[in-house]
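Peer 1: quick one: sequence and predicted model below, then my questions.
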Amino acid sequence: MNEAPQPIRILIHGASGRMGQALLRLAEERDDIVVVAAVSRSQPAQRVVEGVAHFAVSELAGAPEFDAAIDFSLPEGFDAILQLCAERGAALVSGTTGLEVAQRDAMAAASTRIPLLWAANFSLGVAVLSELVERAAAALPGWDCDIVESHHVHKKDAPSGTALALGASAEQGGAQPRYQSLRAGDIVGEHFVQFTTLGERIELNHRATNRDIFARGALHAAVRLARRAPGSYRLRDLLS
């Protein structure tokens, strides 16, 4: 009789943030994941919360063994988790934004030793959209390509990182995308990609209505990425 596979051991880096809290909550719903450590900038008020050991960033080296780290922290905390994953041969899934060129270079170097994924958006739907955009652009040379993104009023960057990533997919297919941004209300995230020529138009659209989708996508990626060969992966590479 075959034994059930062991759960993937996860370390969550940036556990006190909104994404970190969502990851901790949603990981409890999965049988294929066990969170072995939660790491935050500040000293934890409790060492163990609901069975999960909590550490300050300064104590990162003392974290237990893990198969994959999920990092949603700040640029100043990124180097330490990247180094720890490289030292331990563990996978790294990161959504930390604002990284410097040197940090991106360090990621590229680390990907020769560990499986690594950095993404601006962890929605599985957006990963599929990215692939569709690239395919459409390649199949429709000479068509106009427009990307319109909408987010809540507090989002400062425009175009969004996701819109730029979709634009990169369009460029990969040979298109030259144009961008428009809208900031209104409490919109979680909407991305609309349109290909237009004389007499016809193709519209590809994704709407996020709940931020939990990003945490679920990161957990999905960590499970798929753990124990893979070293390399730099995209979320769309881990859909199946």
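Peer 2: Nice, thanks for sending it over. Computed from a predicted structure; not experimentally measured.

Peer 1: from now on I want contacts and neighbour counts done on CA atoms only, so please keep to that.
Peer 2: Fine.

Peer 1: now the strands for the protein?
Peer 2: All strands of the chain, identified by DSSP state E, fall at 8-13, 33-40, 48-49, 52-56, 68-71, 91-94, 115-118, 144-151, 177-183, 189-197, 200-208, 231-233.

Peer 1: hmm, what's the outermost residue in this structure?
Peer 2: For the chain, the residue at maximal distance from the C-alpha centroid (C-alpha atoms, centre = their mean) is Gly199, at 37.5 Å.

Peer 1: Ile10 is in contact with Asp67, isn't it?
Peer 2: Yes - look at Ile10 against Asp67 with C-alpha atoms under 8 Å: they come within range, at 6.1 Å.

Peer 1: for these two, indicate the residue with more neighbours.
Peer 2: Between Ile10 and Asp67, counted using other C-alpha atoms under 10 Å, the more crowded position is Ile10 (27 against 21).

Peer 1: please name the nearest non-neighbouring residue to that one.
Peer 2: The shortest distance from Ile10 to any non-neighbouring residue, by C-alpha to C-alpha, 6 or more residues apart in numbering, is to Val35 (4.7 Å).

Peer 1: equivalent analysis for Gln43, please.
Peer 2: According to C-alpha to C-alpha, 6+ apart, the nearest residue to Gln43 is Ala56 (4.9 Å).

Peer 1: tell me the contacts of that neighbour?
Peer 2: Val39, Ser40, Arg41, Ser42, Gln43, Pro44 (C-alpha atoms under 8 Å, 6 or more residues apart in numbering).

Peer 1: here comes the other one, which I'd like you to weigh against the first:
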Amino acid sequence: MKLAIAGASGKMGRMLIETLLKQPDMTLAVALDHESSQALGQDAGAALGINTGVTITSDLASLSQADCLIDFTRPEGTLKHIEACVAHNTKLVIGTTGFDADGKAAIERAAQRIGIVFAPNMSVGVNATLKLLEVAAKILNSGYDVEIFEAHHRHKVDAPSGTALKMGEVIAQAWGESLDDIATWARHGHTGAREDGKIGFSVVRGGDIVGDHTAFFCGTGERIEITHRSSSRATYAEGSMRAARFLGGKDQGLFDMQAVLGLD
């Protein structure tokens, strides 16, 4: 399978390339970066001390050489990549977070033409955690207050994280609710007593935290905590390779990691 990697000079891009080069059934065909990147023209493996023979480019037409693009960049960049993937019939794995409603609608439209895996977190462990949350929420559907905590590095630009939002959505759906209707995004000042049936969110940004997520189910006399902590971006890269393989047999359609892992 011939893969393209977006954001090739970034931390996640380099991790994706390093992981890809270890896959016996995959090859690096294209390495993309933005037009102002100082890495343009360099070998995609230069930062890793590896000669891949693939030069980093900003030319989206190069996607015609790839079966699938893996993209962990920014919404504005990913939306341009989506258009190019549709034009060149290149499948797409999207790990980018922070899309607004229009961006999500664009992904859904593109999935009518090409196969797309779109997930806020590609980690196998995170997606196992989401399944555990679904079960817990169905059991603890009354008498428990739910709070979701997440922490990431100081450079992350969106909050709450896509994974935290997905955790909230899974719990809300298990309760037969929409997260938009029951989420509490911020607390400040005299807020009054906590309302029943709400899901609260809290966020930390600092240092080089890769990603911590905890869902609290707080009852009277007990508290259940379901936590996932990431210590390396390698888990996201490994999961995205599984997602790309999954798309090998999908000409079109929109899928998440629950589908990739057979957890649906």
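Peer 2: Right, received. Where do you want to start? Owing to the predicted nature of the structure, the values given are computational and were not obtained by experimental measurement.

Peer 1: state the distance from the residue nearest to Gln43 of structure 1 to Leu24 of structure 1.
Peer 2: Per C-alpha to C-alpha, to the nearest Å, Ala56 of structure 1 is found 16 Å from Leu24 of structure 1.

Peer 1: could you do Val57 of structure 1 as well?
Peer 2: Distance from Val57 of structure 1 to Leu24 of structure 1, counting by C-alpha to C-alpha: 17 Å.

Peer 1: in TSV: the strands of structure 1, plus distance to Val223 of structure 1.
Peer 2: TSV is the format used below for the strands of structure 1 (distance: least, C-alpha to C-alpha, whole Å):
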stretch	distance to Val223 of structure 1
strand 8-13	6
strand 33-40	7
strand 48-49	23
strand 52-56	18
strand 68-71	8
strand 91-94	10
strand 115-118	12
strand 144-151	29
strand 177-183	33
strand 189-197	25
strand 200-208	22
strand 231-233	13
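
Peer 1: distance of the aligned partner of the residue nearest to Ile10 of structure 1 in structure 2 relative to Asp43 of structure 2?
Peer 2: Superposed on structure 2 with TM-score structural alignment, Val35 of structure 1 falls opposite Leu28. Separation of Leu28 of structure 2 from Asp43 of structure 2 (C-alpha to C-alpha) stands at 11 Å.

Peer 1: overlap in contacts, the two.
Peer 2: What both Leu28 of structure 2 and Asp43 touch, as defined by C-alpha under 8 Å, 6+ apart, is the set Thr52, Val54.

Peer 1: okay, buried residues for the longest helix along structure 1 please.
Peer 2: If you go by DSSP state H, structure 1 has its longest helix at helix 124-139. Within helix 124-139 of structure 1, the residues that qualify as buried are 124-127, 129-138, counting by 16 or more other C-alpha atoms under 10 Å.

Peer 1: farthest pair within those?
Peer 2: Within these, Leu124 and Ala138 form the most distant pair, 21.8 Å apart (C-alpha to C-alpha).

Peer 1: in space, what's closest to Tyr233 of structure 1 - neighbours in sequence excluded?
Peer 2: Leu117 (5.0 Å).

Peer 1: is it true that the one you found touches Arg236?
Peer 2: No - Leu117 of structure 1 is beyond contact range of Arg236, at 10.5 Å (criterion: C-alpha under 8 Å).

Peer 1: quick one, which of the two is more surrounded?
Peer 2: For Leu117 of structure 1 and Arg236, the more surrounded residue by other C-alpha under 10 Å is Leu117, and the numbers stand at 24 against 18.

Peer 1: just send the buried residues of helix 124-139 of structure 1 back as TSV, with distance to Lys155 of structure 1 too.
Peer 2: Shown next, in TSV, are the buried residues of helix 124-139 of structure 1 (distance: C-alpha to C-alpha, whole Å):
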residue	distance to Lys155 of structure 1
Leu124	21
Gly125	21
Val126	19
Ala127	21
Leu129	22
Ser130	22
Glu131	25
Leu132	26
Val133	24
Glu134	26
Arg135	29
Ala136	29
Ala137	28
Ala138	31
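
Peer 1: burial count for the nearest residue to Leu32 of structure 2 once chain neighbours are set aside?
Peer 2: Nearest residue to Leu32 of structure 2, sequence neighbours excluded (C-alpha to C-alpha, 6+ apart): Ala6, at 4.7 Å. When neighbours are defined as other C-alpha under 10 Å, Ala6 of structure 2 has 27 of them.

Peer 1: aligned partner of Ala6 of structure 2 in structure 1?
Peer 2: Under the alignment defined by TM-score structural alignment, Ala6 of structure 2 is paired with His13 of structure 1.

Peer 1: if I look at the aligned residue in structure 1 for Thr57 of structure 2, how far off is Ile10 of structure 1?
Peer 2: Residue pairing (TM-score structural alignment): Thr57 of structure 2 is matched to Ala56 of structure 1. Distance of Ala56 of structure 1 to Ile10 of structure 1, given as C-alpha to C-alpha: 16 Å.

Peer 1: just Ala170 of structure 1 next, same as before
Peer 2: 34 Å.

Peer 1: cool, Val193 of structure 1 as well?
Peer 2: Taking C-alpha to C-alpha, one finds Val193 of structure 1 at 35 Å from Ile10 of structure 1.

Peer 1: and the closest residue in space to Lys155 of structure 1 that isn't next to it in sequence, how many neighbours?
Peer 2: Distances taken as C-alpha to C-alpha, 6+ apart put Arg183 closest to Lys155 of structure 1, at 7.2 Å, once the chain neighbours are dropped. Using other C-alpha under 10 Å, the number of residues around Arg183 of structure 1 comes to 16.
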